[in-house]
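1. pasting a predicted model and its sequence here:
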Amino acid sequence: MPLQDRYGRTLRYLRLSVTDRCDLRCSYCMPKGFSGFEEPADWLTFDEIERLVGAFARLGVGRVRLTGGEPLLRRDLPVLAGRLAALSGVDDLSLSTNATQLDRHAAALRAAGVRRLNISLDTLRAERHAAIAGRDSHARVLAGIAAAEAAGFDPIKINMVVQGGVNDDEVEDMAAFCLDRGFILRLIETMPVGATGRASGQLELGPLRERLARRFDLVPAALELGGGPARYWQRRDGSGCVGFITPISQHFCASCNRVRLAVDGTLYLCLGQEEKFEFRPLLRGGADDAELEAAIRRAIELKPERHEFRERPDKIVRFMSQTGG
């Protein structure tokens, strides 16, 4: 029986955080000086992750994305990737990364079975990147992107969180950069998750979408690329596309097919709500596979109908990095 929530949505996509640590401090994600990280003893082990992902896969959740924090800070991540890629039912394994470590790991990740990458890049300007990310790492990110190309990753998606008064003036430059290189640009509205998210320059993407459509001759496209929430616009000649992720101005809750598992085994059912389910006690308490699968079905029943980012922007106090990207 498909894994469905109370509203008839079929869950097929698990975003799996393997660490809440990050080597950057992006202004909308994690505050400078933050030190409230999970203790390593509370992280799910590779064995626990494999068991739990296997249970999700048996219930029809075939898409798994490795996230963080910055997932490449988790030691031996390609080993875990290989174990997950080999699980029956996992048919799409992908990774979100800030790419600062990617030049050292791209080939191993590809060999392990990761097929798609989402790379965060909020600006093409080195000084601005340092201001947004809290670290001068722009050259490392570009080197990571080059290594991903050399390793054969295709498609490569570039995620740009658009902030008014911060980087919205270079959206067209970023689109040209990505379209020229065959990357898929995804523009993302800043979400009010934690104090950092609320303090960022929130901007609705509608006017930018119209501007990009005129400049690059984009038309709405019926594309489904990776099972995520982006709505894609494609060049009329088919030579490239740009995705728009609009949780504020045009939410996609009615078709939400995903849940997020934090590094400590907490399953969050919605970015904009507090419903959650703790799996670590079950995993460390001797639960068998049937009990894990039953617990997953109970957890999915908690998934709310929609977020309340507009109505209650101050509701979520946890930071994005604590939830999992």
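-> Yep, that arrived.

2. going forward, measure contacts and count neighbours with C-alpha atoms only.
-> OK.

3. strands of the stretch 1-150 of the chain, start to end?
-> Ranges of strands in the stretch 1-150 of the chain, per DSSP state E, counting those that start in this stretch, are 13-17, 63-67, 92-97, 116-120.

4. kindly report the same for the stretch 151-300 of the chain.
-> Going by DSSP E, counting those that start in this stretch, the stretch 151-300 of the chain shows strands at 156-162, 184-189, 218-220, 231-235, 241-245, 258-261, 266-268, 276-278.

5. outside of the third one, which residues touch it?
-> Put plainly, it is strand 218-220. By C-alpha atoms under 8 Å, 6 or more residues apart in numbering, the residues outside strand 218-220 that reach it are 212-213, 232-236, 241.

6. cool, and stretch 114-123?
-> Residues from elsewhere that reach stretch 114-123, judged by C-alpha under 8 Å, 6+ apart: 81-82, 85, 92-99, 129, 132, 141, 145, 153-162, 167, 170, 174.

7. any chance of a markdown table for the strands of the stretch 1-150 of the chain, columns distance to residue 319?
-> As requested, those are arranged in a markdown table below (distance: least, C-alpha to C-alpha, whole Å):
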| stretch | distance to residue 319 |
| --- | --- |
| strand 13-17 | 13 |
| strand 63-67 | 14 |
| strand 92-97 | 17 |
| strand 116-120 | 17 |
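
8. compare these and give me the one nearest residue 300.
-> Taking C-alpha to C-alpha, strand 13-17 is the member of the strands of the stretch 1-150 of the chain nearest to residue 300, at 11.8 Å.

9. next one for the comparison:
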Amino acid sequence: MLYDNHGRQLRYLRLGVTDRCNLRCFYCMPEDGLNFSHRSQILSFEEMERLTRILAEMGINKVRITGGEPFVRKNIMELIENISTIDGINSVNITTNGTSLIEHLPKLKAIGIDAINLSLDCLDRERFLKITRRDEFDQVMDSFHALMDSGITTKINMVVMEEHNIEDIIPMCELTLQHKVSVRFIEEMPFNGGGKKFTPITWNARQILAHIQGHYPNVEKLPDPESSTSLNYQLPNAKGSFGIIPAYTRTICHSCDRIRLTPKGELKTCLYDGGSFSFRDFMRAGATDEEIRNQFRTLFNNRAKDGFEAQQKSSNPFESMATIGG
């Protein structure tokens, strides 16, 4: 088992496979996109598989494939299938915007993907267009319904943004009345690639819950699984559930078991740190597996206590979520 310097067991790798995305959500990147990485700057599939295998040998047992948008990377299914066969990896999940998901669902189900997180910030076509700057609402909703039919465990990730989608909170919650889906409301974070000025949020986890309770006073608190990022609840008689992720107020750092590898191969031991080491450059300089293991251990033993400490040391607080790896 693998632990950091605060005694937290590390079990979960979030692997960013590309910084590219076919949407332009304003809270993630500028309208004209980012200075996307050249292919040579991004980890190859072989490099990703090697790092994942080494981490699995050290105790990581869950992988989430993220982006950018994972399915814009060519031959991504090959990587997903290969990672699912690595000894020690017991769970492979994916986060996607759903625009290109349906064609891959049969293969994903055959591989045995454990869960898919669908990024969806509203249930209104016009608001979707304003948020994403792309007219893909119908494709995403088709993906949602296909996921419901597939039986694959599904979560919806909705970033809560004042003046943009507050009116969608209750309709999102009500999806759980008829569907076995978990809707997670995420506090907005500053990772927008400099696309807009970020101001401290007012719609934090407490405010989101109070808003829901104003419509459904008998919301039931559910047990939170170990190392859960969300505070979990259920509407009366609902088939599904909802959770609230305090990503900005950071009240869940004490149990964090996650690490991130960005598409460029930088390790982030916290979402809010600036990237502590380039494993891409280390591997391409000829590092052995044992040298890579030792470097991971060194970095894990110097992990920030929480997101606030990590942010103080970060040189790029406005980095885009697409470059971080979800």
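-> Perfect, I can see it now. Bear in mind that the values here come from a model prediction, so they are computed numbers and not experimental data.

10. just the buried ones from the contacts of stretch 114-123 of structure 1, in PyMOL syntax?
-> Listed next is the PyMOL selection for buried residues among the contacts of stretch 114-123 of structure 1, using 16 or more other C-alpha atoms under 10 Å:
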select buried, resi 81+82+85+92+93+94+95+96+97+98+99+129+132+141+145+153+155+156+157+158+159+160+161+162+167+174
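
11. so for residue 178 of structure 1, which of the strands of the stretch 1-150 of structure 1 sits nearest?
-> Comparison of the strands of the stretch 1-150 of structure 1 against residue 178 of structure 1 by C-alpha to C-alpha identifies strand 116-120 as nearest, at 11.8 Å.

12. the closest one vs structure 2, average distance?
-> For strand 116-120 of structure 1, the mean deviation from structure 2 after alignment is 0.4 Å (mean C-alpha distance after the TM-score superposition for structure 1).

13. same thing with stretch 139-147 of structure 1?
-> Average distance, stretch 139-147 of structure 1 versus aligned residues of structure 2 after superposition (mean C-alpha distance after the TM-score superposition for structure 1): 1.2 Å.

14. residue 194 of structure 1 and residue 225 of structure 1, how far apart?
-> 28 Å (C-alpha to C-alpha, to the nearest Å).

15. still on that earlier bit, just the buried subset of the contacts of strand 218-220 of structure 1, please.
-> With burial judged by 16+ other C-alpha under 10 Å, the buried subset of the contacts of strand 218-220 of structure 1 is 212-213, 232-235, 241.

16. which residues does residue 326 of structure 2 contact?
-> 14, 16, 66-68, 95 are the contacts of residue 326 of structure 2 under C-alpha under 8 Å, 6+ apart.

17. mind picking the two most distant members of those?
-> Within the contacts of residue 326 of structure 2, 14 and 68 form the most distant pair, 12.2 Å apart (C-alpha to C-alpha).

18. more neighbours: the two, which one.
-> The neighbour count for residue 14 of structure 2 versus residue 68, taken as other C-alpha atoms under 10 Å, is higher for residue 68 (28 against 24).

19. now do the contacts for the residue nearest to residue 304 of structure 2 when sequence neighbours are not counted.
-> In this structure, residue 304 of structure 2 finds its nearest non-sequential neighbour in residue 310, 5.4 Å apart by C-alpha to C-alpha, 6 or more residues apart in numbering. Residue 310 of structure 2 sits next to 270, 272-274, 304 when contact means C-alpha under 8 Å, 6+ apart.

20. ok, now residue 208 of structure 2?
-> Residue 208 of structure 2 sits next to 185, 244 when contact means C-alpha under 8 Å, 6+ apart.

21. same thing but at 10 Å, please
-> By C-alpha atoms under 10 Å, 6 or more residues apart in numbering, residue 208 of structure 2 lies in contact with 160, 166, 169-170, 185-187, 202, 214, 244.

22. repeat for residue 201 of structure 1
-> Contacts of residue 201 of structure 1 (C-alpha under 10 Å, 6+ apart): 28, 162-168, 189-191.

23. residue 179 of structure 2 against residue 239, yeah?
-> Yes - here residue 179 of structure 2 reaches residue 239: they are 5.7 Å apart, a contact under C-alpha atoms under 10 Å.

24. report the central residue of structure 1.
-> Compute the mean C-alpha point of structure 1, and by C-alpha atoms, centre = their mean the closest residue is residue 325, 4.2 Å away.

25. gap between it and residue 172 of structure 1?
-> To residue 172 of structure 1, residue 325 of structure 1 is 25 Å away according to C-alpha to C-alpha.

26. do the same with residue 196 of structure 1
-> Counting by C-alpha to C-alpha - residue 196 of structure 1 and residue 172 of structure 1 are separated by 26 Å.

27. helices of the stretch 151-300 of structure 2, residue ranges please.
-> All helices of the stretch 151-300 of structure 2, identified by DSSP state H, counting those that start in this stretch, fall at 169-178, 205-215, 279-284, 289-300.

28. of all the ones you listed, which one is nearest residue 72 of structure 2?
-> Residue 72 of structure 2 lies closest, by C-alpha to C-alpha, to one member of the helices of the stretch 151-300 of structure 2: helix 279-284, at 21.1 Å.

29. how many neighbours does residue 1 of structure 2 have?
-> Look at residue 1 of structure 2: counted by other C-alpha under 10 Å, it has 11 neighbours.

30. ok, it - contacts?
-> Shown in contact with residue 1 of structure 2 (C-alpha under 10 Å, 6+ apart): 9-11, 56-61.

31. residue 278 of structure 2 too?
-> 261-262, 264-268.

32. let me know the closest of these to residue 46 of structure 2.
-> Residue 46 of structure 2 lies nearest to residue 265 out of these, by C-alpha to C-alpha, at 12.1 Å.

33. okay, now the closest residue to the closest one other than its chain neighbours: neighbour count?
-> Nearest residue to residue 265 of structure 2, sequence neighbours excluded (C-alpha to C-alpha, 6+ apart): residue 280, at 4.9 Å. Applying other C-alpha under 10 Å, we find 22 other residues in the vicinity of residue 280 of structure 2.

34. the counterpart of residue 280 of structure 2 in structure 1 and residue 53 of structure 1, how far apart?
-> Under the alignment (TM-score structural alignment), residue 280 of structure 2 pairs with residue 280 of structure 1. According to C-alpha to C-alpha, residue 280 of structure 1 and residue 53 of structure 1 sit 13 Å apart.
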